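Colleague: Structure here, sequence nowhere to be found:
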């Protein structure tokens, strides 16, 4: 029974994808951070914190009641990954 439970747990954990933060190392930051922030705010978002993480622009903020963590490409301003809670 113990072996079955461990096997079941291992298989269950393998089915859950791990979200890794994107990396923008080696990407030249050609878009100013303020332009990314402006676009976020124009879409109704409120910024709590903004920083550079692994070369990517990262915004922590809210849109309505939704908490957001969004990564952007520093060269293009394109959204790379979004986490909502």
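Modeller: Yep, that arrived. This structure is a prediction, so every number in the text was calculated from the model and none was measured.
Colleague: alpha carbons only for contacts and neighbour counts from here, please
Modeller: Fine.
Colleague: ranges for the strands of the chain?
Modeller: With DSSP state E, the ranges of strands along the chain come out as 46-53, 56-63, 66-72, 79-84.
Colleague: okay if I get those strands as CSV plus mean neighbour count and distance to residue 28?
Modeller: Formatted as CSV, the strands of the chain follow (neighbours: other C-alpha atoms under 10 Å; distance: least, C-alpha to C-alpha, whole Å):
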stretch, mean neighbour count, distance to residue 28
strand 46-53, 15, 12
strand 56-63, 21, 10
strand 66-72, 19, 13
strand 79-84, 14, 15
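Colleague: I'd like the ones you listed as a markdown table, with distance to residue 35 appended.
Modeller: Output for those, formatted as a markdown table (distance: least, C-alpha to C-alpha, whole Å):
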| stretch | distance to residue 35 |
| --- | --- |
| strand 46-53 | 12 |
| strand 56-63 | 11 |
| strand 66-72 | 11 |
| strand 79-84 | 13 |
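Colleague: Please compare the first structure with the one that follows:
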């Protein structure tokens, strides 16, 4: 029984981290000269209901840390289009 539970827990953890990793690859290899500015991304994210606290670049994506509806969020955006391509947590 312990073996079944452990296997189920490991599979769930692996699937969750795989989905997040795949969303990071969704940004592709957009040349930096085609990226929207960080200020433009912040404005777009604010228009989507995010309160942006910090922006960084991670694996070719803009990674936004902030709040949405009062909850902490970590969201990935395509740097060229500003489209949300992934998230971690309850976003």
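Modeller: Looks like it arrived, so ask away. No experiment lies behind these values; they were computed from the predicted model shown.
Colleague: returning to that earlier point: which stretch among the strands of structure 1 comes nearest residue 25 of structure 1?
Modeller: Residue 25 of structure 1 sits nearest to strand 56-63 of all those, at 7.7 Å, using C-alpha to C-alpha.
Colleague: aligned partner of residue 53 of structure 2 in structure 1?
Modeller: With TM-score structural alignment as the criterion, residue 53 of structure 2 lines up with residue 48 in structure 1.
Colleague: can I assume its match is in contact with residue 58?
Modeller: No - assessed by C-alpha atoms under 8 Å, residue 48 of structure 1 is found out of contact with residue 58, at 10.9 Å.
Colleague: list residues touching both of the two?
Modeller: Common neighbours of residue 48 of structure 1 and residue 58 are not found (criterion: C-alpha atoms under 8 Å, 6 or more residues apart in numbering).
Colleague: Identify the residue of structure 1 aligned to residue 71 of structure 2.
Modeller: Taking TM-score structural alignment, residue 71 of structure 2 has residue 66 as its aligned residue in structure 1.
Colleague: And its match, how far from residue 33 of structure 1?
Modeller: 22 Å (C-alpha to C-alpha, to the nearest Å).
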